[in-house]
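Colleague: below: sequence and its predicted model.
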Amino acid sequence: MVQASDYINPLIVQRADPYIYKHTDGYYYFTASVPAYNLIEIRRAKTLNGLANAAPRTVWRKHPDGSGAMSQLIWAPELHYIDGKWFIYFAASHTKEFDHNGMFQHRMYCIECDNPDPMRDEADWTEHGQIVTPLDTFALDATVFEAQNKLYYVWAQKDPAIKGNSNIYIAEMENPWTLKTKPVMLTKPEYDWETKIFWVNEGPAVLHRNGRFFLTYSASATDENYAMGMLTVDENADLLDPANWQKSKTPVFQSNMPIHQYGPGHNSFTVAEDDKTDILVYHCRNYTDIKGDPLYDPNRHTMVQPFTWNDDGTPNFGKPVPYNYD
């Protein structure tokens, strides 16, 4: 049986918003936000622990002019394999300045690689530009998943009519960089644990098990208050009807104060080397005394741990595990 102690933790230091995908070639592929927020890198290894020492390969860099689209603050890349091609979804801004609401000015973008090896060369990646949504507002943290022979896009976005920084939306896709249907809001910050300092729902991740889709997300400020929530829907339901999604009233994963693991979140999912055990991937800090804006504190580290399942078929993520090396 796979144990948390089987894995190095933190697996990769100073990598926030981690995304790990196990491909059909047997490799684990890893990408995440880098501390300088200036590029997208991929690393791969045959084992999860192997990612710790795998050499990263830069596959895309921010635009150099510093004032145009995709030129500032590259956040939260995710690597997906769709219909034989690689796609990376990420958020980027055209400036480091805030808008009139005091928020960053990120929009969502997509790049594509049709080479079987996504790590070969930066030139292999083609830009598809911005993924356009009806609201031209702060948007980030996109992920995609397939269900009922359709491709769905899930992301976080600001609605000026709703209090808070971002809500979670879903839409069907026409192709991997174009929405087909009108976005539907699945969740907004409403509970006390979602509104600590900042009203935030962001970082969606989708898990398909036991006849249901589980959509986790992160809420509140990116300090020790950061925590994960979850939505659940039947796999045969209309995924674009928000009434079909049930929202947990309490966090499903949160800070483990006694062992100094604070603010776990912005997670993804993968499987262990046995291809059976589910693995939770997330970032976490080991201190609360953050100097300045938590966004610019680089010490959100990538963590991995197996999780189990409750008798009712829902995931039991447990608690953040302690570091097993200094």
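Modeller: Nice, I can see it.
Colleague: for the rest of this, base every contact and every neighbour count on C-alpha atoms.
Modeller: Fine.
Colleague: how close does residue 135 get to residue 75?
Modeller: Here residue 135 is placed at a distance of 20 Å from residue 75 (C-alpha to C-alpha, to the nearest Å).
Colleague: next: residue 104.
Modeller: Relative to residue 75, residue 104 is positioned 11 Å away (C-alpha to C-alpha).
Colleague: swap in residue 38?
Modeller: Per C-alpha to C-alpha, residue 38 is found 9 Å from residue 75.
Colleague: included below, for side-by-side comparison, is a second structure:
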Amino acid sequence: MTNYINPVVVQRADPFIYKHSDGYYYFSASVPEYDRIELRRAKTINGLAHATPRTIWKKHETPGVMDNLIWAPEIHWIDGVWYIYFEAESTVFNSNGGADHPHRMFCISSDLENPMDFSGWVEKGQIETPIDSFSLDETVFELNGNLMMVWAQKDPAIEGSSNLYIAQMKNPWTIGSEPVMISTPTFDWEKRRFAVNEGPAVIVKNGMVFITYSASATDENYCVGMLYAKDSSDLLNADSWTKLDHPVFESNPENHQYGPGHNSFTKSEDGRQDLIVYHCRDYKDIDGDPLYDPNRHTMVQPFTWDQNGFPVFGKPVSNNYD
């Protein structure tokens, strides 16, 4: 089993690692300045620690759309085209003089073979939803020939910061079905300081679709919950989904790891081991708004599966280098 460097990339939150058929791992994440989208690649996960980042898109300089707080980019390969999903604050959507974060979801694409070539990336625009409200953390997956999207969004009629929704896609940047809410914060551990369900990630295995998500405030309270459904069920029926009543991944004071969350999944170099990729801090006390504390670091560790075919993530591992 490979021993992974942890943290593998420092000061990178909301990490996403995609293992492509060209033999490279591609890495995207939020940068502390929240002003751009970076990519890095390497033939090994540990190699990402030393890979040179390439800026492939920057926030708009003119106030309006995509002009601030660029969050959580994810890179995907869909039908021979690269796509990056992300969210951006757009002052045009701010309805109360700047008191909220008027984020919406956006997409860029590149049909070049090498996504590190910034010249290939073009803006596909906003991913619009029926509710024009704060939305973020979109991710996609393919199942039975259908492209599905899961994301977090605020419904003004529901108390709390965000809920989880799923829809089928018309194309990689356009929702093609009525969104269905599959989770809203209900348990105490989902509502510590803020009532939040966000950062969904999908893994399909053992006849099941598992969606992990992050809950509560982005400090030591941040943790990972999980939904699941049979892969043969109607995923657009909320009744197909079951939510566990407990976190599946949370702070580990023994290893000095606090607030693990906004995870993704990838595979080991030999393809045999499932890996969870997440961000975490190695201290608890934060000065000011946790959003602007830069020290959420990218961590990677293997996980296992129990006799019922469910993932077992264990606990966040300790840092293994200074």
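Modeller: Done, it's in. Owing to the predicted nature of the structure, the values given are computational and were not obtained by experimental measurement.
Colleague: higher neighbour count, residue 38 and residue 75 of the first structure?
Modeller: Shown here are residue 38 of the first structure and residue 75; by other C-alpha atoms under 10 Å, residue 75 has more neighbours (26 against 20).
Colleague: pull the number of nearby residues for residue 326 of the first structure.
Modeller: Number of residues near residue 326 of the first structure (other C-alpha under 10 Å) recorded here: 5.
Colleague: now do the contacts for it.
Modeller: Neighbour list for residue 326 of the first structure: empty [criterion: C-alpha atoms under 8 Å, 6 or more residues apart in numbering].
Colleague: most centrally placed residue in the second structure?
Modeller: The second structure has residue 199 as the residue nearest its centroid, 4.4 Å off, counting by C-alpha atoms, centre = their mean.
Colleague: and residue 109 of the second structure, what's its match in the first structure?
Modeller: In the first structure, residue 109 of the second structure lines up with residue 112, judged by TM-score structural alignment.
Colleague: pretty sure its match sits against residue 127.
Modeller: Yes. Under the criterion of C-alpha atoms under 8 Å, residue 112 of the first structure makes contact with residue 127 at 6.5 Å.
Colleague: which one's more surrounded, these two?
Modeller: More neighbours surround residue 112 than the other of residue 112 of the first structure and residue 127, with 22 against 14 (other C-alpha under 10 Å).
Colleague: which strands or helices does the helix or strand harbouring the more buried one pack on?
Modeller: Per DSSP states H and E, residue 112 of the first structure falls inside strand 107-113. Under the contact criterion of 3 or more C-alpha pairs under 8 Å, 6 or more residues apart in numbering; DSSP states H and E, strand 107-113 of the first structure touches strand 85-93, strand 125-130, strand 139-147.
Colleague: what angle sits between it and strand 139-147?
Modeller: Strand 107-113 of the first structure and strand 139-147 are oriented at 50 degrees to each other (axes from the mean of the first three to the mean of the last three C-alpha atoms, to 10 degrees).
Colleague: mean shift between strand 107-113 of the first structure and the second structure?
Modeller: When the second structure is superposed, strand 107-113 of the first structure averages 0.3 Å from its matched positions, counting by mean C-alpha distance after the TM-score superposition for the first structure.
Colleague: give me the angle between that strand and strand 85-93.
Modeller: Taking the same axes, to 10 degrees, one finds strand 107-113 of the first structure and strand 85-93 inclined to each other by 150 degrees.
Colleague: quick check: buried residues in strand 107-113 of the first structure?
Modeller: 107, 108, 109, 110, 111, 112, 113 (16 or more other C-alpha atoms under 10 Å).
Colleague: please state the offset of it from the chain centre?
Modeller: In terms of C-alpha atoms, centre = their mean, to the nearest Å, the centre of strand 107-113 of the first structure is set 15 Å apart from its chain centre.
Colleague: same check on stretch 43-50 of the first structure?
Modeller: That offset, for stretch 43-50 of the first structure, works out to 19 Å (C-alpha atoms, centre = their mean).
Colleague: and the end-to-end length of it?
Modeller: Stretch 43-50 of the first structure has its terminal residues 10 Å apart, counting by C-alpha to C-alpha.
Colleague: with stretch 102-115 of the second structure instead?
Modeller: Start-to-end span of stretch 102-115 of the second structure (C-alpha to C-alpha) is 29 Å.
Colleague: so what touches it?
Modeller: 80-91, 93-94, 120-128, 133-138, 173.
Colleague: PyMOL command to pick out the buried ones of those?
Modeller: Entered in PyMOL, the line below selects the buried ones among the contacts of stretch 102-115 of the second structure, by 16+ other C-alpha under 10 Å:
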select buried, resi 82+83+84+85+86+87+88+89+90+91+93+94+120+121+124+126+127+133+134+135+136+137+138+173
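Colleague: now the strands for the stretch 51-200 of the second structure?
Modeller: For the stretch 51-200 of the second structure, the strands defined by DSSP state E, counting those that start in this stretch cover 54-58, 68-78, 81-89, 103-110, 122-126, 135-143, 146-153, 163-171, 174-175, 180-183, 197-205.
Colleague: redo those as TSV? Include distance to residue 293 of the second structure.
Modeller: Shown next, in TSV, are these (distance: least, C-alpha to C-alpha, whole Å):
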stretch	distance to residue 293 of the second structure
strand 54-58	21
strand 68-78	14
strand 81-89	18
strand 103-110	20
strand 122-126	28
strand 135-143	19
strand 146-153	22
strand 163-171	24
strand 174-175	33
strand 180-183	28
strand 197-205	18
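Colleague: out of the ones you listed, flag the one nearest residue 2 of the second structure.
Modeller: strand 197-205 (21.2 Å; C-alpha to C-alpha).
Colleague: so how many other residues sit close to the residue mapped onto residue 19 of the first structure from the second structure?
Modeller: With TM-score structural alignment as the criterion, residue 19 of the first structure lines up with residue 16 in the second structure. A count of neighbours around residue 16 of the second structure, defined by other C-alpha under 10 Å, yields 27.
Colleague: cool, residue 36 of the second structure as well?
Modeller: Residue 36 of the second structure - counted by other C-alpha under 10 Å - has 21 other residues nearby.
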